[in-house]
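> Got a predicted model here, sequence first, then my questions.
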Amino acid sequence: MILASAPPTQLILSVLASAAYAWPAVRAAHMGPVSARKWVWAAWALHGAVLSWSLLGDAPRFGFAPALSMTAWLVAAVYAVEAHIFPQLQTRWALCGLGAVAVVLSALFPGHAMASSASGWLPLHLAFGVACYGLFGTAVVHAWFLTRAEHRIRLAEDPHSGLPLLTLERLTFRFVGSGFAVLSATLLVGFVFGEAVYGQAKAWRWDHKTVFSVLSWLTFAVLLLGRRAFGWRSKRAVNMLYVGSVFLLLAYVGSQFVMEVLLRRTP
């Protein structure tokens, strides 16, 4: 960790981005929808600048916190696009709060320096992995919206979801299907080109990251098969999505957190 290990420009951008996320979250009851969207767009742009600086600067770094930060940024991007397609969607203050936390964590734990001699396959593998996290993160957010809307309907309240239940469910599983495809590609690249990506010493092996990645793949495969063959919906499907997402989170973020924070080692 160390805050001092991050460049000053990145720290300034991180403070601005986290403040821009936090302000509409704190002022939710006193801010109109137009003003809130402007703040969220500003936060998203600043967040993107932070990520660009950390990944494209003179000394690119990556680790568990940058991975979470990129996931939060991708989820925010998807939600912003959906808000234009479905204007009835409301600004979600919990997402703003999570975005602020992700930016702060990335500043506190900027990760390890990426070797300049790394294989050209490594950026592709990381891009697949981050895209996978973003897609499943978006699916989890939609599943949460879906659960809240169903709960409100059972209580005979206005669901306030902004979207019909069937639309939310359809969007959730579109993201699950897309995430499963990208996860499959990520595992395939790691298995077939593991030696080229990581070097002979770090080729495909059954470590914690691999085991949790395969467990998540199997969970999502069963979920998609069960939905197609048996029509799984609602609580059962959402719970399986949560389980698979936890396995996926433990695969990279969990293992890197142990390495970087608890054991203080670099890969």
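Yep, that arrived. Numbers count the residues shown, from 1 in each chain.

> Please make it C-alpha for all contacts and neighbour counts, starting now.
Will do.

> Check which helices and strands whichever strand or helix holds Ser245 sits against.
Using DSSP states H and E, Ser245 sits in helix 234-249. Other helices and strands packing on helix 234-249, by 3 or more Cα pairs under 8 Å, 6 or more residues apart in numbering; DSSP states H and E, are helix 121-154, helix 208-230.

> quick one, which of the ones you listed is packed in tightest?
The highest average neighbour count among those, using mean count of other Cα atoms under 10 Å, belongs to helix 121-154 at a mean of 20.

> before we go on, here's another structure to hold up against the first:
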Amino acid sequence: MILPSASTLGWLLALAAAAAYVVSAIAGSRFSSSQARVALMVAWVMHGASIAWGLMGDSPHFGFASALSMTAWLMLVAYLVERQFFPELHALWVLSLLGAAVVLMSALFPGKPLHALSSPWLPLHLTLGIASYGLFAAAVVHAWLMTRAEKNIRQATDSPGGMPLLTLERLTFRFVTAGFVVLTATLIAGWFFGEVLYGRAWIWDHKSVFSVLSWITFAVLLIGRSRFGWRGLSAVRMLYAGAALLLLAYAGSRFVMEVLLARPGG
């Protein structure tokens, strides 16, 4: 099976962004915090240029890898903003390596060509969907740091995230709440305006089913935390389950269609 790949310029942008991310990961442990931040900013800008070229270049494409790339880029936006308020947050090497991986993946698997849009509202709907991906991905990263911090507290060692456990927990569920609001808006738009957006009414396909299942999972998680005080490993596992379902809703299904089945539609 021969897979499409990005253009020459697309590959150059992706390689430059990946190299910048690697430098950023190295800078996080060897240079000052300001130098590491500059390195990450350069990588973030190059990554953004790679995304923009994929969407608006000579041959615009979009697929599962593009969605993951945009998700990682939004996670870095959240991290850069958050570092202004919580400079003790340390997740640079994780996000840098993730950024390098997804930007190269998006060049290797650019997705299907973008044709004329069926509705001028479609970009807004797609933006909401990707934004929910980014917010829940940020929640997952914070949940991972929270779990590591809790483990280190039991072992009487320093937290790898550099932040207090309760602060990490609070930030995790702020991202979950924000992601849930955006995901709700995405589903409402798809339900009421599906025919305008895609030329067809809402249908219960794999994307719809996984999206609704993820929404239910996050709703139960937020209600359980609000009403019953759910926290700790059980809450984190439910967050991971909801994020996995959401990942399957678009990126996972598109991966199967584009790579495993080599079908452009779906």
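Great, that's in hand. What you are looking at is a predicted structure, and each value in this text was computed from that prediction instead of being measured.

> after superposition, how close is the helix holding Ser245 of the first structure to the second structure?
With mean Cα distance after the TM-score superposition for the first structure, helix 234-249 of the first structure departs from the second structure by a mean of 0.4 Å once superposed.

> That helix maps to which residues in the second structure?
Aligned by TM-score structural alignment, helix 234-249 of the first structure corresponds to residues 232-247 of the second structure.

> So what touches that stretch?
Residues outside stretch 232-247 of the second structure that contact it (Cα atoms under 8 Å, 6 or more residues apart in numbering): 133, 136-137, 140, 143, 147, 210-211, 213-215, 217-218, 221, 225.

> Stretch 78-91 of the second structure now?
In contact with stretch 78-91 of the second structure (Cα under 8 Å, 6+ apart) are residues Ala138, Pro160, Gly161, Gly162, Met163.

> do the same with stretch 187-202 of the first structure
Ala118, Ser119, Gly120, Trp121, Leu122, His125, Ala203, Trp204, Ser213.

> any idea how far Val176 of the first structure is from the third one?
According to Cα to Cα, to the nearest Å, Gly120 of the first structure stands 28 Å off from Val176 of the first structure.

> Settle it for me: which of these two has more neighbours?
Val176 (24 against 10; other Cα atoms under 10 Å).

> ok, average deviation of the strand or helix carrying that one from the second structure?
Per DSSP H and E: Val176 of the first structure is located in helix 165-192. Helix 165-192 of the first structure, aligned to the second structure and superposed, deviates on average by 0.8 Å (mean Cα distance after the TM-score superposition for the first structure).

> buried stuff in that helix?
In terms of neighbour count (16 or more other Cα atoms under 10 Å), helix 165-192 of the first structure has its buried residues at 165, 168-169, 171-173, 175-180, 182-187, 189-190.

> contacting residues around Phe220 of the first structure?
Counting by Cα under 8 Å, 6+ apart, Phe220 of the first structure makes contact with Val176, Phe180, Met240, Leu241, Gly244.

> how about it, what's its partner in the second structure?
With TM-score structural alignment as the criterion, Phe220 of the first structure matches Phe218.

> So for the second structure, the centremost residue is which one?
For the second structure, Thr71 is the residue whose C-alpha lies nearest the centre (Cα atoms, centre = their mean; 2.8 Å).

> Assess the claim that Thr71 of the second structure and Gly129 are in contact.
No. Thr71 of the second structure is not in contact with Gly129 according to Cα atoms under 8 Å; the separation is 9.9 Å.
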